[in-house]
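Enquirer: Sharing a model that was predicted from the sequence below.
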Amino acid sequence: MISNIAIVSHYSELGHIQDCLKRMLLKLRLENWHILLVTTFINAESKDWCILEKIDFLLRANQGRDFGAFQAGLRHYQKLKLFVDCKSLILLNDSVYLRRDTHLTSWDDFLKGDSDSVIGITDSFQNGYHLQSYALNIPEIVFNSHCWLNFWKNLDITTSREIIIQDGEIGLSAMLLNSGFRIRALHSILATRRLAASTQFNDWMREQLAYNYCQVVIEYFHSITCMSSCFLNPSHQLLFPLLFDGLPLVKRDLLESNSSRAPDPFLLAGSIDWFDNDELVTFLKPPIVQFKQPSFIQKILKSLYNRSIRLQR
């Protein structure tokens, strides 16, 4: 009998399972979660590791991003009738880093879930209110409902990234609310904004960072004070107060490219044991940075120099 199922979306061009993802999967196994890793490619070493650790894996076509993986995993286990005795379902993706100090976070609360509510780690008002889909805990009353089954049956994963986000991530929360189900974020954006302005958070920042760096972080939060919550991505722009509040998962794209120009959580890595340097080597996918190209004048000067050398010879 399987009572807890975790479907994890995975993508790697090399087919490897990142070290930090292995750590997260092993934590789930220790908590008696039955895991299905849904991926587009997995190499021989990773297959052997999954077999050794009793983790199922499923290959799928590279369509639909995370929601394509979730759809494939749900359909696969539905065919095998593994949801008959299931009480809790978790959907996770591999684009998040699980903090090493999980005992100081809301990770256990996330795994525990809620018998009558879909639980997310964070929520957002961007383009419509929704739970951010990198981590969702769904109770039995929801994943056995007709509206849940119909949502995944009818979801088109062959469209563009923008439409998949709108119809998938945002559409899922809208469907749940319209069907009368409750959804709840462990770290809501409204509570996090209040926390960012609190003396408690600001005092904590002063304990962690030197004065100059602390001022930079505080000034950043001052700069977004007048922004509507509808325009904020909390898992990026409110990351520091979220980490202070016990956020267990950090999104990879913030660590890699940080398009929101939010304070870098690595600033705190020296004083708090959140990250493992060795794990980050296989986790991060740094963007390709173009090397500086010589200017037109430099090219002319180099050409003249090479010509003078040839004449001297």
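Expert: Structure's in. What do you need?
Enquirer: When you work out contacts or count neighbours from here on, use the C-alpha atoms and nothing else.
Expert: Fine.
Enquirer: Just the strands from this protein, written as ranges.
Expert: 4-10, 34-39, 56-59, 88-93, 96-98, 117-124, 130-131, 135-139, 182-187, 249-251 (DSSP state E).
Enquirer: And those: which comes nearest Ala210?
Expert: strand 249-251 (23.0 Å; Cα to Cα).
Enquirer: by contact count, what packs against the closest one?
Expert: Packed against strand 249-251 by the contact rule (3 or more Cα pairs under 8 Å, 6 or more residues apart in numbering; DSSP states H and E) you find strand 96-98, helix 234-237.
Enquirer: what would these look like in TSV with mean neighbour count and distance to Cys50?
Expert: Below are those laid out as TSV (neighbours: other Cα atoms under 10 Å; distance: least, Cα to Cα, whole Å):
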stretch	mean neighbour count	distance to Cys50
strand 96-98	21	19
helix 234-237	22	30
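Enquirer: As TSV, those with distance to Leu89 would be great.
Expert: What follows is the helices and strands packed on strand 249-251, written out as TSV (distance: least, Cα to Cα, whole Å):
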stretch	distance to Leu89
strand 96-98	18
helix 234-237	22
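Enquirer: Okay, one more to line up with it:
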Amino acid sequence: MTRKSRASRSPRTALLTDGSVDQWSPVLRGWVLGVENPLEPLEIAIMIDGIEACRTRCDLPRPDVANAGHGTGNCGFAVSLRELVSDDLPHALEVVDVGTGETIFRSEALVVVHSTWPNNGSQQMLPGTVRSESGSWESFERRVASGRRVAIVATHRTEGASELGVRRLVEALSSADNAVLVVDTSPAASSDALGADFLMWRENLGWDFASWATGLERLGDLAAECDHLLLVNDSCVGPFGDLGPLIARGQSLGVDVWSLTDSWESGHHLQSYFLGFTRSALGQGVLSDFFDQYPFPKYKEGVIEHGEVGLTAFLDERGITTAAVFEYFELVASFEKSLDPRLTRFADSTTAALMRKHDPDYQTVGYRSLVATVEDLEMRVPLNPTHHFWRELLDQGFPFIKRELLVADPAGRFFASDFADVVRPLLDEGDLELFRSEFARRPTARIVDAR
């Protein structure tokens, strides 16, 4: 950090200023405007430990400020603190309007600007340290150079859990011509690379987005040279079948970034368990830019807000086009078309008696959950498609089932009889073995024995 004299405080005090800082590490972002003349861009000084580190003009677009009625909203600023100081030491941070000398922002606590990862306070944390690596990075680079397609897989298995699921996923991604990089946060390192071209084992901090960021940092400039890059996690069981046609289907959407499913919970967003980035997006550096401002939340709620929902919002702001292979409202339409025969099925006493043999709550709980879904749709309540419309997804070629659906069934929509009637016919013996290994230690293990 170059040390300069303290920001001058000129007598232009008649022009009062207003502003806010939204983020302060590693990129300092916010807005500042003059209350009496909001159309005039102001200049601010960034003070670190009482010393002026740099000045910048506040003229970046801020639609939120414009929507609040404050001029055109061209009053934003963004300064990379890593370019000023990144010594992993605490510093006092202050933002000052050069014209009036007013302090716009002063950090209540000392701010640490890390050389690699941001840390924005008590609710946020650094991604875990990489403890070991498996595989040949040179071989991985050669495969990337030949195919220009990469998949970064974030995985975490509890102690004693089977590796079969992640190995199956890695094998399918590799067979679809992707160089596969696994970032593993399991309690113990695998004995090999889980079938991937390269594996990084790190501390279990920061959730999936931190694992993807770790993989992207390891990729470095290779990411921008790829024709296609996948970010995938292990939250699904599967795939059941080849992934190549499904990935091609995503690329055929003609957008910059695609997902398998989208959701309207907490605002429209691509669901992040399977994301595809095309060359047009990678060439613009959207992933590195996103992670430069990502706060790495400590809790799951923050990951959903800043990661899953926040990523789509970030892409929208950048003008990056997005779409889902299995679009939400198409799934809703398919669900509504199949509704009448399914309600009739509940009313059929013979069928209901058969279902109760496998699940005593099938008729009462199943019927209520189905009706509840209909009522939610009528009231336009956004639903999670992987929980509520899993049947429709399978019918349309979706090759996964969410683990959470099988383990917790938050929507009350999956029963033992569903596995026997709908899922089991889709599986070969290898798929069935995958189910057994994944859920042998869990209460829902009974589903694989349903006939």
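Expert: Thanks, I have it. Note that the coordinates shown come from a computational prediction; the quantities given were computed from them, not determined experimentally.
Enquirer: follow-up on the earlier one: for the strands of structure 1, give me a markdown table that also has distance to Arg307 of structure 1.
Expert: Listed next are those as a markdown table, based on distance: least, Cα to Cα, whole Å:
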| stretch | distance to Arg307 of structure 1 |
| --- | --- |
| strand 4-10 | 54 |
| strand 34-39 | 55 |
| strand 56-59 | 58 |
| strand 88-93 | 57 |
| strand 96-98 | 54 |
| strand 117-124 | 61 |
| strand 130-131 | 64 |
| strand 135-139 | 62 |
| strand 182-187 | 66 |
| strand 249-251 | 52 |
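Enquirer: I'd like to know which of those is closest to Leu232 of structure 1.
Expert: Per Cα to Cα, nearest to Leu232 of structure 1 of the strands of structure 1: strand 117-124, 7.5 Å.
Enquirer: Please work out which residues of structure 2 line up with the closest one.
Expert: Counting by TM-score structural alignment, strand 117-124 of structure 1 falls onto residues 256-263 of structure 2.
Enquirer: who touches that stretch?
Expert: Under the criterion Cα atoms under 8 Å, 6 or more residues apart in numbering, residues 250-251, 268-272, 274-281, 320-328, 382-386 lie in contact with stretch 256-263 of structure 2.
Enquirer: let's see it at 6 Å
Expert: By Cα atoms under 6 Å, 6 or more residues apart in numbering, the residues outside stretch 256-263 of structure 2 that reach it are 269-271, 274-278, 280-281, 321-326, 328.
Enquirer: distance between it and the chain's centre?
Expert: Its chain's C-alpha centre and that of stretch 256-263 of structure 2 lie 11 Å apart, by Cα atoms, centre = their mean, to the nearest Å.
Enquirer: follow-up on the earlier one: between the helices and strands packed on strand 249-251 of structure 1, which one is nearest to Ser106 of structure 1?
Expert: Closest among these, using Cα to Cα: strand 96-98, at 11.1 Å.
Enquirer: and that closest one, how far from structure 2 on average?
Expert: Strand 96-98 of structure 1 differs from its equivalent in structure 2 by a mean of 1.2 Å after superposition (mean Cα distance after the TM-score superposition for structure 1).
Enquirer: So what touches that strand?
Expert: Pro248, Leu249, Val250, Lys251, Arg252.
Enquirer: what does it correspond to over in structure 2?
Expert: Under TM-score structural alignment, the match for strand 96-98 of structure 1 is residues 236-238.
Enquirer: Could you pull out the helices in the stretch 101-250 of structure 1 for me?
Expert: Assigned by DSSP state H, counting those that start in this stretch, the stretch 101-250 of structure 1 shows helices spanning 107-112, 140-143, 146-154, 161-164, 171-178, 189-196, 199-208, 211-223, 234-237, 239-244.
Enquirer: Buried residues in the first one, which are they?
Expert: Judged by neighbour count (16 or more other Cα atoms under 10 Å), helix 107-112 of structure 1 contains these buried residues: Trp107, Phe110, Leu111.
Enquirer: Repeat that for the third one.
Expert: Within helix 146-154 of structure 1, the residues scored as buried using 16+ other Cα under 10 Å are Trp148, Phe151, Trp152.
Enquirer: Then the longest one?
Expert: Buried residues in helix 211-223 of structure 1, defined by neighbour count with 16+ other Cα under 10 Å: Cys214, Val217, Ile218, Phe221.
Enquirer: burial of the equivalent of Leu195 of structure 1 over in structure 2, as a residue count?
Expert: Using TM-score structural alignment, the partner of Leu195 of structure 1 in structure 2 is Ser334. By other Cα atoms under 10 Å, 16 other residues sit near Ser334 of structure 2.
Enquirer: Leaving out chain neighbours, which residue sits closest to Ser334 of structure 2?
Expert: Once flanking residues are discounted, Ser334 of structure 2 sits nearest to Glu392: 6.4 Å by Cα to Cα, 6 or more residues apart in numbering.
Enquirer: likewise Val217 of structure 1?
Expert: Excluding the flanking residues, the one nearest Val217 of structure 1 by Cα to Cα, 6+ apart is Pro263, at 6.1 Å.
Enquirer: Same check on Glu438 of structure 2?
Expert: Excluding the flanking residues, the one nearest Glu438 of structure 2 by Cα to Cα, 6+ apart is Ser162, at 6.2 Å.
Enquirer: quick one: that neighbour from Val182 of structure 2, how far?
Expert: Ser162 of structure 2 sits 16 Å away from Val182 of structure 2, going by Cα to Cα, to the nearest Å.
Enquirer: Then Val232 of structure 2?
Expert: Going from Val232 of structure 2 to Val182 of structure 2 by Cα to Cα gives 10 Å.
Enquirer: between these two, which one's more packed in?
Expert: Remark: of Val232 of structure 2 and Val182, Val182 carries more neighbours, 28 against 23, as counted by other Cα under 10 Å.
Enquirer: Just give me the match in structure 1 for that one.
Expert: Checking TM-score structural alignment: Val182 of structure 2 goes with Leu37.
Enquirer: Make sure that match is actually in contact with Phe57.
Expert: Yes: between Leu37 of structure 1 and Phe57 a contact is recorded at 4.5 Å, counting by Cα atoms under 6 Å.
Enquirer: okay, the buried residues of helix 146-154 of structure 1 in CSV with distance to Gln166 of structure 1 next?
Expert: Formatted as CSV, the buried residues of helix 146-154 of structure 1 follow (distance: Cα to Cα, whole Å):
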residue, distance to Gln166 of structure 1
Trp148, 17
Phe151, 13
Trp152, 14
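Enquirer: What count of nearby residues applies to the alignment partner in structure 2 of the residue nearest to Val217 of structure 1?
Expert: Residue-level alignment of Pro263 of structure 1 against structure 2, with TM-score structural alignment as criterion, gives Phe414. Neighbourhood size, Phe414 of structure 2 [other Cα under 10 Å]: 22.
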